[in-house]
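Q: let's see this in three dimensions:
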Amino acid sequence: MTRSTVEICCTDRYPFRINGRDTKVEKTFWFTKKGDEFDLRTESEYAGRVQYSCNKKSCTLRITDLRESDSAEYKFRFITNQPAGSFTGSPGVTLSVTDADLQVQVSRSQYSNWAMLQCHSRCRLPDRPSYVWYKNGQMIQAETSSSYSVSFGSADSYSCAVKGLEDFPSPSVYAPKLLSVSVSPPADLMEGSSVNLTCSCDANPAANYTWYKRNKNKYLSKEPQLVFRSIQSSDSGEYYCTAENKLGRGTFEYIINVKYAPKTSSVSVSPSAEIVEGSSVTLTCSSDANPAATYTWYKENQTLPYGPGSIYNFTSISSEDRGKYYCKSENQYGQINSTSPFLDVRYAPKLSSVSVSPSGQIVEGSSVTLTCSSDANPAANYTWYKENQTLPYGPCSIYNFTSISSEDRGKYYCKSENQYGQINSTSLFLDVQYAPKLPSVSASPSGQIVEGSSVTLTCSSDANPAANYTWYKENEDSPKASAQIFTITHTRAEHRGNYYCEAQNSRGSTNSTLHLTVVAVFPGAWKSAVVGTAPAAFLAIIWLSVFLIIRQMRASTQSSEPGGRPDNREQCLPNQSEQQDDIHYASIHFPKNQTDPVYSNIRAGPRRHKEEEEVVEYAAVKFNSGSTANVSMPTR
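A: Purely as a prediction, here's the structure:
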């Protein structure tokens, strides 16, 4: 009968220093499989039965509860910190294990909760031998049959011996225990890498293994190893393996946590409905990552001054916050940018203004376009105004003059309006340039101009830019004046005639004519003069004539009054015919609707000598007016 424990020892030698670098042993282990240098401690069939005892120069392998399957060539390997510093002892140690003469065989019905143990020997035994049964190494029954019934799932171990040969018991049988899972490679599990999970336990008879994933009804593998050739984040989760023999079942759970770069990153907006300026808005970045990602926020590719949190909050959002936002999710395995939602902030119109095209000088008759613009969301509707008067135009942002005129000159502005508010633009003065209109000319004083007096001629015209004025006299080449006002301080007969004023600017010129009438006056007599048609001139002439007549009559009366001072001057007496006073009357006639000029014939006789009798001829005046009047005045 074989022993149940074996020890295999190996010694090693290596240089303590290579190329100035101290040698350090980093790993030691035993293995059996040719080409697959797996540490025996990770092999399921050796689980709980292998121990190492190593120092600087040697390492001992101890295997307990030997089995026939333990027969193999055992090798020792150590790995140092030196380049190519891995060494394996060759050849190894060959171990041969044979079955024990006495064994416990286990049988169990599929539907029974009891297992039947049968003590069996390969050697010839005496007739009707007695058996001794052991539980956990303690005798439980002596001198009994070769069979023994136990409960399925018991954690106890059982063995047997032939009565009288108690020193040579059978190997123990027991349900699976000391269940464990090893992972290769043992480091962090990165997405895309190859990963092996190995389930192992201590069991006799040997256990059968099955792999499951929690919440999955289907098994994954019926082998001790669960292999992921390219593990993915979706493989993360809780796994468990079962090890089962005819005495019981053991279960071991293992959580796979694949570490991977962020993916499927996205940004959500709250509230998801319409966003109005001044409201509170929260952006949330989320991604699938292991370990959890840190976040960086961006607007239109500009980094936002915010921490690594997944939430970006606007306590009072403004129109300037409108735009595209996204976040970057990042961990040590990589990074990814999220989708880019557009944050559409609604707000009332602001920064309203009016522009004009063309932007230079505007000339009458040209095409001119006014454009109203404002910052608003949604887009504003527009109302146009000129000098606070609403213009009959639609809600468009453009106001067009196909042929602008001087009447269109003035201040314009627009009102921008949407459902969130309204604002008026700044005013724009539209300065329309045009040639001078027909000038208006006048004379002061108006009507007839007495020779020797002063007269002022004035010219004015509507023009933009302001007109320059030049006065001309008909049939004369040189101008009389280059000003709006032309004054003749001492009129003479040659000043009578037609004068015209020319108004001109950079856009053109035009002129108007004025007729100036000058009345000539000579000593002792009135010449014929053209008198204006104004009634005031008529009345002035009438009263002047009446004044002269009355004055003459008073002078005659005073000379004939008694008591008067005698005239001692020498007198020339007229003859009889001259002494007779013949009185003639002047007739004044005012015909209706007379437009012809009114003439005044006034003749005054010269004074010969102080002593001579004054001879006066009275004026005969004819007026044309709206009524007829006869005035009789004595003449001498």
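Q: C-alpha only now, for contacts and for neighbours.
A: Fine.
Q: any idea where the strands of the stretch 201-350 of the chain begin and end?
A: 208-213, 225-228, 237-245, 248-256, 258-270, 275-276, 281-290, 294-299, 302-303, 311-314, 323-331, 334-337, 342-343, 345-357 (DSSP state E, counting those that start in this stretch).
Q: ugh, wrong one, the stretch 51-200 of the chain
A: 58-63, 72-80, 86-88, 93-95, 102-108, 114-121, 131-135, 138-144, 147-151, 157-162, 173-184, 189-190, 195-204.
Q: tabulate the strands of the stretch 201-350 of the chain in JSON lines, adding columns for mean neighbour count and distance to residue 516.
A: Below are these laid out as JSON lines (neighbours: other C-alpha atoms under 10 Å; distance: least, C-alpha to C-alpha, whole Å):
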{"stretch": "strand 208-213", "mean neighbour count": "20", "distance to residue 516": "122"}
{"stretch": "strand 225-228", "mean neighbour count": "18", "distance to residue 516": "120"}
{"stretch": "strand 237-245", "mean neighbour count": "21", "distance to residue 516": "116"}
{"stretch": "strand 248-256", "mean neighbour count": "18", "distance to residue 516": "118"}
{"stretch": "strand 258-270", "mean neighbour count": "19", "distance to residue 516": "87"}
{"stretch": "strand 275-276", "mean neighbour count": "20", "distance to residue 516": "76"}
{"stretch": "strand 281-290", "mean neighbour count": "20", "distance to residue 516": "84"}
{"stretch": "strand 294-299", "mean neighbour count": "21", "distance to residue 516": "81"}
{"stretch": "strand 302-303", "mean neighbour count": "10", "distance to residue 516": "82"}
{"stretch": "strand 311-314", "mean neighbour count": "16", "distance to residue 516": "83"}
{"stretch": "strand 323-331", "mean neighbour count": "22", "distance to residue 516": "77"}
{"stretch": "strand 334-337", "mean neighbour count": "18", "distance to residue 516": "92"}
{"stretch": "strand 342-343", "mean neighbour count": "16", "distance to residue 516": "80"}
{"stretch": "strand 345-357", "mean neighbour count": "19", "distance to residue 516": "48"}
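Q: Proceed likewise with the subsequent sequence, for comparison:
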Amino acid sequence: MFELNSKKAFKMLISALTIMGTIISVKSWPCASPIRKVYSRENSDVVLRFSADFSNLNSPRLFDINFYDDSIKARITYNPDKTSTTDALPGVSITGDTAGNVVVTLANVQQSNAGVYTLASAGLSTKCNCLYILGTPRKPTVTVNKTPSVGESVTLTCSSTSTTIPSNHSLSLTYSWRVDNTDNPGGAKYTYTPSKDKLTVNNIEKEDANKQFTCTATEDVTGGYTSSRSDTSSFDVYYGPDNVAFSPSDTSYEKDENESLNQVTCSASCYPTCSFTWTKTETGRIVSNSALLNLGRLQSSDAGTYRCTATRTGGEPQSKDLTVNVICKY
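A: Alright, predicted model coming up:
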């Protein structure tokens, strides 16, 4: 029986294998489908499983366990009666049963151990395991699709990427949200995509602008790691004009001719800030393009109704009227 004295000895052996005059190269052996995928955290023991081919087993048949780095650290020889003998270097164990189930255990794997492991025998198809070493997903980022207005919906997206190697693992990420101090709030207010990468906040209210959103990402596999928490995100809410009001709050004045009317300020609840115009309704004439109405010393022609209109881009204008009655003393 061949003794596993060193990695170098194994490489020399495999390089020397000749079948029908052709040198067999480890790297050129194709993997028979399917390739078994094995996922593990670092510092864990990993079990690789292979199926030995017993077809035409008329003499002892050697199977080599070829590692990710093309080294051979374990082997099993099956006899025609399907009994077997095994050899392995330290840190590796190998067993095989009479059904051809070969189990290879690797102790305390590290990221550097990730890659393809094969069970190979000259002239037979190669069976493969791909070992993936799990990593922590990168810290997520949160993006918002728009600045919503009251009554609309807004969608926040949590994005992260895997650090598991090799990178062809095709594992997906699932996400978890925290809104203020509540994890994954539900109800009609909050809806999610199946993986929770997108959170939609429905029927937006002004108060939603004060909420804090964070998320985490978890790799969707047994033993998958969870990322650190994203930075806090929030969004503005467009609203208004609402609650048009005057300061002073009076909506009707009666003044003598030549008497002054103190300045009146028009206000409204808006985000972003509203713009204001004052219009004399009887003539349609704009008397002020600001929130301030300042008529000064009144004349009889100043009598009438003055309308303050608050406007915001994307919002419905809102108005409020102020009446001025001027008394003539003739």
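Q: TSV for the strands of the stretch 51-200 of the first structure, including distance to residue 280 of the first structure and mean neighbour count?
A: What follows is those, written out as TSV (distance: least, C-alpha to C-alpha, whole Å; neighbours: other C-alpha atoms under 10 Å):
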stretch	distance to residue 280 of the first structure	mean neighbour count
strand 58-63	70	17
strand 72-80	62	19
strand 86-88	64	15
strand 93-95	77	14
strand 102-108	71	19
strand 114-121	70	19
strand 131-135	74	21
strand 138-144	77	13
strand 147-151	68	15
strand 157-162	70	25
strand 173-184	50	21
strand 189-190	40	20
strand 195-204	48	24
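Q: next, format these as a markdown table and append distance to residue 352 of the first structure.
A: Listed next are the strands of the stretch 51-200 of the first structure as a markdown table, based on distance: least, C-alpha to C-alpha, whole Å:
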| stretch | distance to residue 352 of the first structure |
| --- | --- |
| strand 58-63 | 89 |
| strand 72-80 | 78 |
| strand 86-88 | 80 |
| strand 93-95 | 95 |
| strand 102-108 | 93 |
| strand 114-121 | 93 |
| strand 131-135 | 98 |
| strand 138-144 | 101 |
| strand 147-151 | 92 |
| strand 157-162 | 93 |
| strand 173-184 | 69 |
| strand 189-190 | 58 |
| strand 195-204 | 66 |
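Q: closest to residue 415 of the first structure out of the ones you listed?
A: strand 189-190 (62.8 Å; C-alpha to C-alpha).
Q: what's the mean distance for that closest one versus the second structure?
A: Comparison of strand 189-190 of the first structure with the second structure after fitting gives an average deviation of 7.5 Å (mean C-alpha distance after the TM-score superposition for the first structure).
Q: select, out of the strands of the stretch 201-350 of the first structure, the one closest to residue 433 of the first structure.
A: Of the strands of the stretch 201-350 of the first structure, nearest to residue 433 of the first structure by C-alpha to C-alpha is strand 345-357, at 14.8 Å.
Q: by contact count, what packs against the closest one?
A: If you count contacts as 3 or more C-alpha pairs under 8 Å, 6 or more residues apart in numbering; DSSP states H and E, strand 345-357 of the first structure packs onto strand 275-276, strand 368-377, strand 410-418, strand 421-424.
Q: which of the strands of the stretch 51-200 of the first structure sits closest to residue 551 of the first structure?
A: strand 189-190 (138.5 Å).
Q: just to revisit the earlier point, for residue 420 of the first structure, find the nearest of the strands of the stretch 201-350 of the first structure.
A: Closest among those, once you apply C-alpha to C-alpha, is strand 345-357, at 4.6 Å.
Q: and residue 436 of the first structure, which of the strands of the stretch 51-200 of the first structure is closest to it?
A: Of the strands of the stretch 51-200 of the first structure, nearest to residue 436 of the first structure by C-alpha to C-alpha is strand 189-190, at 89.3 Å.
Q: ok, back up a step: residue 373 of the first structure is nearest to which of the strands of the stretch 51-200 of the first structure?
A: Closest approach to residue 373 of the first structure among the strands of the stretch 51-200 of the first structure is made by strand 189-190 (56.6 Å; C-alpha to C-alpha).
Q: that closest one - contacts with which helices or strands?
A: When contacts are defined as 3+ C-alpha pairs under 8 Å, 6+ apart, strand 189-190 of the first structure packs onto strand 258-270.
Q: name the residues that touch the strand it packs on?
A: Residues from elsewhere that reach strand 258-270 of the first structure (C-alpha atoms under 8 Å, 6 or more residues apart in numbering): 188-191, 231-233, 235-236, 281-291, 293, 326-327, 329-341.
Q: 7 Å instead?
A: Residues from elsewhere that reach strand 258-270 of the first structure (C-alpha atoms under 7 Å, 6 or more residues apart in numbering): 188-191, 233, 236, 281-291, 293, 326, 329-331, 333-339, 341.
Q: next: stretch 485-498 of the first structure.
A: For stretch 485-498 of the first structure, the external contacting residues (C-alpha under 7 Å, 6+ apart) are 451-459, 473-474, 513-518, 520.
Q: repeat for stretch 254-265 of the second structure
A: Taking C-alpha under 7 Å, 6+ apart as the rule, stretch 254-265 of the second structure contacts 246-248, 291-300, 324-328.
Q: buried residues in it?
A: 255, 256, 257, 261, 264, 265 (16 or more other C-alpha atoms under 10 Å).
Q: which residue, other than its chain neighbours, is closest to the fifth one?
A: Take residue 264 of the second structure and drop its neighbours on the chain: the residue closest to it by C-alpha to C-alpha, 6 or more residues apart in numbering is residue 293, 5.1 Å away.
Q: inside strands: which ones of the contacts of stretch 254-265 of the second structure?
A: 246, 247, 292, 293, 296, 297, 324, 325, 326, 327 (DSSP state E).
Q: kind regards, and thank you for your time.
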